[in-house]
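S.K.: here is a sequence with its predicted model. Questions after.
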Amino acid sequence: MDLDTENRLASLLLEEARRLQSEADREGVHAYLRKPNVRHRPNSRFLTATVRGVQQANRVVEVDEMWRAREKELELESKLKRRNKERGDSRGEKRKGDSRNMSSSSKIEEGTAYNSSYSDQDDGLGDDEVEKFLHSRVKRGRGAVGSRMDEPGPYLKASSHCRDKEPSPDIRLEEKWEHRVQGPERPLFLRSKSLDDCWH
């Protein structure tokens, strides 16, 4: 045993002797006859097992509470889905009813307009009205790309027709490339307009 340990034990013994002497001064000989209170060292395994048991019980309680909260959330979600579905169904039925009413009213208005137009004019629509009707309709096509369905063509340029019709002072033989097909022939009603444009 080293010197430090011996000194420490000696100090502990001296403190215990002083305490017993002070108690003997107050109580007499009974202070020496009384059994000393020995504190035993606690069992670490017992304490560890106790702590683990408490933790496990707490964990079980927490898991139960978590599952209860989850069940409540699922119930609320199902209720909200039902309400939204009922609202969506009612809105869809309302929209269908509105669309039916609008379509029936538009059909009635078209019928009245049709009847009034035919009552005013028994001969039918005029050329101007037909043209307005055709221009008012939405044209279905590819937009700005490619040819449009309301524009005729493509046809040969008016300059080629003008050159053919103009009286030329030089008489020459036609070459082979001039007989090649360059496109469809222009219709008669468009050909007359282009000839007028060329001569004027």
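M.R.: In hand now; what should we look at? This is a predicted model, so every value here is computed, not measured.
S.K.: from here on, contacts and neighbour counts on C-alpha atoms
M.R.: Will do.
S.K.: so after the biggest helix by length in the chain, what's the next helix or strand?
M.R.: For the chain, the helix with the greatest residue count under DSSP state H is helix 44-120. Next in sequence after helix 44-120, counting helices and strands by DSSP states H and E, comes helix 127-136.
S.K.: count the neighbours of residue 96 for me.
M.R.: 12 (other CA atoms under 10 Å).
S.K.: ok, residue 7 - how many residues close by?
M.R.: When neighbours are counted by other CA under 10 Å, residue 7 comes out with 11.
S.K.: against that first model, consider the following:
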Amino acid sequence: MDLDTENRLASLLLEEARRLQLEADREGVHAYLRKPNVRHRPNSRFLTATVRGVQQANRVVEVDEMWRAREMELELESKLKRRNKERGDSRGEKRKGDSRNMSSSSKIEEGTAYNSSYSDQGGGLGDDEVEKFLHSSITL
């Protein structure tokens, strides 16, 4: 907790103690024994809006983290490609050949899955599509 918040809480507690002291001077010990005047029902609209706001903020943070992870993957991938080109590594040549041998039907099926799910949305990728995309890029 930061210093400003602690000071604010301390001032609230001191104010409540002063108020109770004044009431105790007038009414005696009963001022301390009374239950505080609080609402019995919480403000459900406020709580719902707060929860929605927190969920939305968390979703934004998750998406940002996913994009940062994707950028790091792309950078790592480009570094590895450059390193393989510089070395003339035969293993890198072998991997490229393996990807060429992959059946064209499986390539088409993957592309179709992404295109159909994107077109169904009409405005962008959903959470499932983003997650599927990120997982597919990891297995490359």
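M.R.: Looks like it came in fine. In this text the structure is predicted, and so the values were computed from the model without any measurement.
S.K.: the longest helix of the first structure vs the second structure, average offset?
M.R.: With mean CA distance after the TM-score superposition for the first structure, helix 44-120 of the first structure departs from the second structure by a mean of 18.9 Å once superposed.
S.K.: which helices and strands sit right next to that helix?
M.R.: Judged by 3 or more CA pairs under 8 Å, 6 or more residues apart in numbering; DSSP states H and E, helix 44-120 of the first structure has no packing partners among the helices and strands.
S.K.: now what about stretch 42-53 of the second structure, what contacts it?
M.R.: Identification of contacts with stretch 42-53 of the second structure by CA atoms under 8 Å, 6 or more residues apart in numbering yields no residue at all.
S.K.: how far is that stretch from where the chain is centred?
M.R.: 19 Å (CA atoms, centre = their mean, to the nearest Å).
S.K.: repeat for stretch 21-41 of the second structure
M.R.: 44 Å.
S.K.: just the element for the residue lying farthest from the centre of the second structure, please.
M.R.: In the second structure, the greatest distance from the average C-alpha position (CA atoms, centre = their mean) is reached by residue 26, at 53.4 Å. Using DSSP H and E, residue 26 of the second structure falls within helix 3-27.
S.K.: and the next helix or strand past that helix?
M.R.: helix 30-33.
S.K.: that next one vs the first structure, average offset?
M.R.: Per aligned residue, helix 30-33 of the second structure averages 8.9 Å (mean CA distance after the TM-score superposition for the first structure).
S.K.: what helices or strands is that helix leaning on?
M.R.: Other elements packing on helix 30-33 of the second structure under the criterion 3+ CA pairs under 8 Å, 6+ apart are helix 3-27.
S.K.: what span of the first structure lines up against the helix it packs on?
M.R.: Mapped onto the first structure using sequence alignment, helix 3-27 of the second structure covers residues 3-27.
S.K.: separation between the residue most central in space within the second structure and residue 73 of the second structure?
M.R.: Residue closest to the average C-alpha location in the second structure (CA atoms, centre = their mean): residue 62, at 3.0 Å. Here the criterion is CA to CA, to the nearest Å. By it, residue 62 of the second structure lies 16 Å from residue 73 of the second structure.
S.K.: same thing with residue 11 of the second structure?
M.R.: Taking CA to CA, one finds residue 11 of the second structure at 50 Å from residue 73 of the second structure.
S.K.: ok, the two, which is more surrounded?
M.R.: Using other CA under 10 Å as the criterion, residue 11 of the second structure and residue 73 rank with residue 73 on top: 15 against 12.
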